[in-house]
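Visitor: Pasting the sequence and the predicted model now:
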Amino acid sequence: MSRRQVFGAAALLVAGLAVAACTTTLQGRPVSVFDDPFRVAGMDATDGPTGLRPDAQDPTREVADSDGGDIDALAAAAVSDIEEFWAQAYPETFDGAEFTPVDALVSWDSTDFDGMFCGADTIGLVNAGFCLDDNTIGWDRGELLPALRGANGDMGVAMVLAHEYGHAIEHQARLNKPGTPVLVAEQQADCFAGAYMRWVAEGSSPRFTLSTADGLNGVLSAVIAFRDPLFSEADDLASIDEHGSAFERVSAFQFGFTDGPGSCAAIDLREIGQRRGDLPVLLPEDQTGELPVAEESVRAIVDALNISFRPARPPALEFTAEAAESCPDARPSPPVSYCPATNTLVVDLPELQVMGAPQEDVDTNGPATGDNTAYSVLMSRYLQAVQHEQGLVLDTAEAALRTACLTGVATTALTRDVTTPDGNTIALTAGDLDEAVSGILTNGLAASDVNGDSVPSGFARIDAFRVGVLGDEQRCLARFP
């Protein structure tokens, strides 16, 4: 996010990971038959086993150049499982056509000089891929898959291989003409991976299980980790080998998980362009994408939201964190709490600064961290005030998803420069959307009710936020009444 003076002063911006805040999950009966907060794409949102089954069927595929270790065994099981899914789904998706597996699986160790994949040396190749030239799937057992398993469990490995197999499906089904942008092919593959994960979550896999709460949250974390780096308009590499932002890739995954593999062919440049709309993709040359988390910035963002939403009684701001404890009708939800009784936003500025601390290593895969991880929480509490003014209930699971949706609306509103009375201009920048998505998945506060309680499914939280980003206030109120 950026803040600048209208006379053209340089923008200052900040990034950070939501590490200090957490939410509890709401329990009870759903309050809407249209969008059930306790279901994920029609499935119950439940915790349970996730990963390789103790009684998993043996792999049906052998791995060339394997070291015979656990990582290659896991990868072979994943590819065997993915092929079993496609043996069923491919004819259903592509007019009865028969599915043909890839010709071979190849493993290498990126720390070893002795390895080849797709005609190239694999030393330093920390990657997985589909090789069109010889119709093979390969992976790095030395660094990539162990890191994925450590960060996201067995299903992190299965997710990446399901994505790579998605490229094989694209080729076999002749979905794309020569010259189709990488961006399209990558998000189609994300979508196909989502369809496979739905099959696992439904209990159809003989090798893996996937819970629809924490298990699916972990898979989404893996999707976010493989987002594009943040480029500026001056970067020569911008738009070259583009895969998509975290928001875009998670959206594509959710299409496949919710609507099945038939929905993936609909992803093309036009569809991606519609999803992007006017959302920023590249940083302007004179900006860093970082807005320091400070009282001045908080006030400026609230001023911008007042202009965008025009409440009859804008909420007051209070920077004494202890004031949240005396609210008679809501529990504190630091680092930003909303008290309906006094119509006040209570900001714990030190905790908000921790949440908005800069990412230490921008080259490390993981959650997208930054200033909007913190400011999206501030926006969500402001949207509680907007809802309160309209007489809406604020302490239910439905309210939590409504808040996420309206936070998405506010996020899109701030992609257009908003000039505040003190002469500041507030604007969302490239990367801010990904920071909000990561925060919604990891801490859930921007998708919580007035007490800071959220729903168990990160998938449902992100989906509600996406509805708002791509919709408007009325769509949120209609979907989450």
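Guide: Okay, I see it. Residues are numbered from 1 along each chain as shown.
Visitor: CA only for contacts and neighbour counts going forward, please
Guide: Will do.
Visitor: what about the helices in the stretch 51-200 of the chain?
Guide: Taking DSSP state H, counting those that start in this stretch, the helices of the stretch 51-200 of the chain run over residues 70-93, 144-152, 154-173, 182-201.
Visitor: now, of those helices, which is deepest in the fold?
Guide: helix 182-201 (a mean of 26; mean count of other CA atoms under 10 Å).
Visitor: which residues are contacting the helix or strand that that helix is followed by?
Guide: Per DSSP states H and E, helix 182-201 leads on to strand 208-209 as the next helix or strand towards the C-terminus. Applying CA atoms under 8 Å, 6 or more residues apart in numbering, the contact partners of strand 208-209 are 49-53, 56, 200-201, 203.
Visitor: what about 7 Å?
Guide: By CA atoms under 7 Å, 6 or more residues apart in numbering, the residues outside strand 208-209 that reach it are 49-53, 200-201, 203.
Visitor: Buried ones from the residues you listed, can you make that a ChimeraX selection?
Guide: Burial among these is assessed by 16 or more other CA atoms under 10 Å; the matching ChimeraX selection reads:
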select :50,51,52,200,201
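Visitor: can the helices of the stretch 51-200 of the chain go into JSON lines with extra columns for distance to I224?
Guide: Output for those, formatted as JSON lines (distance: least, CA to CA, whole Å):
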{"stretch": "helix 70-93", "distance to I224": "20"}
{"stretch": "helix 144-152", "distance to I224": "11"}
{"stretch": "helix 154-173", "distance to I224": "11"}
{"stretch": "helix 182-201", "distance to I224": "11"}
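Visitor: this is the other structure I want to compare:
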Amino acid sequence: MTFSNDSQLDPGRASGGGGRGLAVGGGLGGTLLLLVVGLLFGPDAVEQLTGGTGQGSTTQGSPEEEFAHCRTGEDANRYTDCRMIATAQSLDQFWEEYLPSTTGEQYVQPGLRLFQGRTDTGCGAASSAVGPFYCPADETAYLDVGFFEQLQAQFGAEGGPLAEEYVLAHEFGHHIQHQIGTLGYAQQDPQGPESGAVRVELQADCLAGLWAGHAAGDTSGAVDLEAITPAQLGQALDAAEVIGDDRIQQTTQGRVTPEAFTHGTSRQRQVWFYTGYETGDLNRCDTFRAADLDNPAAAF
């Protein structure tokens, strides 16, 4: 989605830092492998593979200094890091009102860290190869803005503003799950096509869709998103398809192994995002009730 030019960004909404260090694993193939491991299994798996040897400075200035160029909606439409800050503000605006009105739970803002190369987190060290993730230990979403270029170059994603915003909205969805108590199912049942991990990820996709459906045209806060165009919606659905377990497995290993699924298939990620977007109803995001994860409507 496009931000109106008069949107007012808060550079302090994100923390940053990290240097562009040596590529963990060495070369495109190694980086691709670690990206896939990170997308499927999370930062802990990358840390186990690399032994924590990713290099890169985590020295940083204040957010106001590092993101001083992020001030307006025009900046958000021009720069990826500014777009992530504006998206976080839009997500805050939405969830601050929607979460208590539907669950009685007061929304607590998660942290947002935009890093390069390598960073330390409450869940351990992470490199840019891990992809975006949410750490419940420090309630922070982590993202290397270079991830979006990597997704286009290595997995053929279309890209586009809403595709990028969807990725961050998904990570904020994990924070909402942390607040309402569903995030833990991923660790209790970590793999398989019907696993708790898959259901957690698909619910986060649905929560991202909730935000997308409600946020456009919301002028209640400092940032204002314009209406979603069909092309932008298509780009978000394309991003969901590209990071489906079956698509990633087929691309990287030439076969699909459902018993190793952790995030859901491309189709499932698309239909659950669209369910949130179309219905605008948190109750319709209950993936844990769904008997058929390919058909969200069948659960209700």
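Guide: On my side now, so go ahead. Everything numeric in this text was worked out from a predicted model, so none of it was measured.
Visitor: care to give me the TM-score?
Guide: After superposition, the two chains reach a TM-score of 0.64 (TM-score structural alignment, normalised by the length of the second structure), with 221 aligned residues with a CA RMSD of 3.1 Å.
Visitor: returning to what we had before: tell me which of the helices of the stretch 51-200 of the first structure lies nearest to E473 of the first structure.
Guide: E473 of the first structure lies closest, by CA to CA, to one member of the helices of the stretch 51-200 of the first structure: helix 182-201, at 27.3 Å.
Visitor: what's the spacing between the closest one and its chain's center?
Guide: 14 Å (CA atoms, centre = their mean, to the nearest Å).
Visitor: Now do that helix: which elements does it pack against?
Guide: helix 154-173, strand 208-209, helix 246-259 (3 or more CA pairs under 7 Å, 6 or more residues apart in numbering; DSSP states H and E).
Visitor: Which part of the second structure matches the shortest one?
Guide: What that stands for is strand 208-209 of the first structure. Aligned by TM-score structural alignment, strand 208-209 of the first structure falls on residues 225-226 of the second structure.
Visitor: hmm, back to that, would CSV of the contacts of strand 208-209 of the first structure with distance to I82 of the first structure be doable?
Guide: As requested, those are exported to CSV (distance: CA to CA, whole Å):
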residue, distance to I82 of the first structure
P49, 19
T50, 16
G51, 14
L52, 13
R53, 15
V200, 10
A201, 13
G203, 14
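Visitor: out of the contacts of strand 208-209 of the first structure, who's nearest G277 of the first structure?
Guide: Nearest to G277 of the first structure among the contacts of strand 208-209 of the first structure, with distances taken as CA to CA, is A201, at 31.9 Å.
Visitor: Distance of the nearest residue to the closest one once chain neighbours are set aside relative to L345 of the first structure?
Guide: In this structure, A201 of the first structure finds its nearest non-sequential neighbour in L210, 4.8 Å apart by CA to CA, 6 or more residues apart in numbering. To L345 of the first structure, L210 of the first structure is 38 Å away according to CA to CA, to the nearest Å.
Visitor: So between these two, which is more surrounded?
Guide: L210 (29 against 25; other CA atoms under 10 Å).
Visitor: For the more buried one, which residues are in contact?
Guide: 49-51, 200-201, 216.
Visitor: what's the aligned residue in the second structure for E83 of the first structure in contact with, if anything?
Guide: In the second structure, E83 of the first structure lines up with D92, judged by TM-score structural alignment. Contact analysis of D92 of the second structure by CA under 7 Å, 6+ apart lists Q109.
Visitor: State the distance from D92 of the second structure to V223 of the second structure.
Guide: Between D92 of the second structure and V223 of the second structure the computed distance is 10 Å (CA to CA).
Visitor: just V167 of the second structure next, same as before
Guide: From V167 of the second structure to V223 of the second structure the distance is 18 Å (CA to CA).
Visitor: Would you state the helices of the stretch 201-350 of the first structure in chain order?
Guide: Under DSSP H, counting those that start in this stretch, the stretch 201-350 of the first structure gives helices at 214-225, 246-259, 269-276, 295-309, 349-355.
Visitor: Is there a neighbour count for whatever residue of the second structure lines up with I240 of the first structure? I'd like the number.
Guide: Matched to the second structure by TM-score structural alignment, I240 of the first structure sits across from A260. A260 of the second structure: 17 surrounding residues under other CA under 10 Å.
Visitor: distance of A260 of the second structure from R269 of the second structure?
Guide: From A260 of the second structure to R269 of the second structure the distance is 16 Å (CA to CA).
Visitor: again, but for V130 of the second structure
Guide: 19 Å.
Visitor: And D281 of the second structure, by the same measure?
Guide: Going from D281 of the second structure to R269 of the second structure by CA to CA gives 17 Å.
Visitor: okay, the two: which has more neighbours?
Guide: R269 (30 against 18).
Visitor: That one maps to what in the first structure?
Guide: In the first structure, R269 of the second structure lands on R249 (TM-score structural alignment).
Visitor: just D81 of the second structure next, same as before
Guide: Using TM-score structural alignment, D81 of the second structure sits opposite D72 in the first structure.
Visitor: which ones are touching its match?
Guide: Counting by CA under 7 Å, 6+ apart, D72 of the first structure touches 66, 141.
Visitor: how does it look with 8 Å?
Guide: With contact taken as CA under 8 Å, 6+ apart, D72 of the first structure is in contact with 63, 66, 107, 141.
Visitor: State the distance from the residue lying closest to the second one once chain neighbours are set aside to Q188 of the first structure.
Guide: With CA to CA, 6+ apart as the measure, S107 is the residue that lies nearest to S66 of the first structure, at 5.5 Å, once sequence neighbours are left out. As for S107 of the first structure, its distance to Q188 of the first structure is 24 Å (criterion: CA to CA).
Visitor: Which among the helices and strands packed on helix 182-201 of the first structure is found nearest to T25 of the first structure?
Guide: Taking those one by one with CA to CA, helix 246-259 is closest: 21.5 Å.
Visitor: any idea of the angle the closest one forms with helix 214-225?
Guide: 140 degrees (axes from the mean of the first three to the mean of the last three CA atoms, to 10 degrees).
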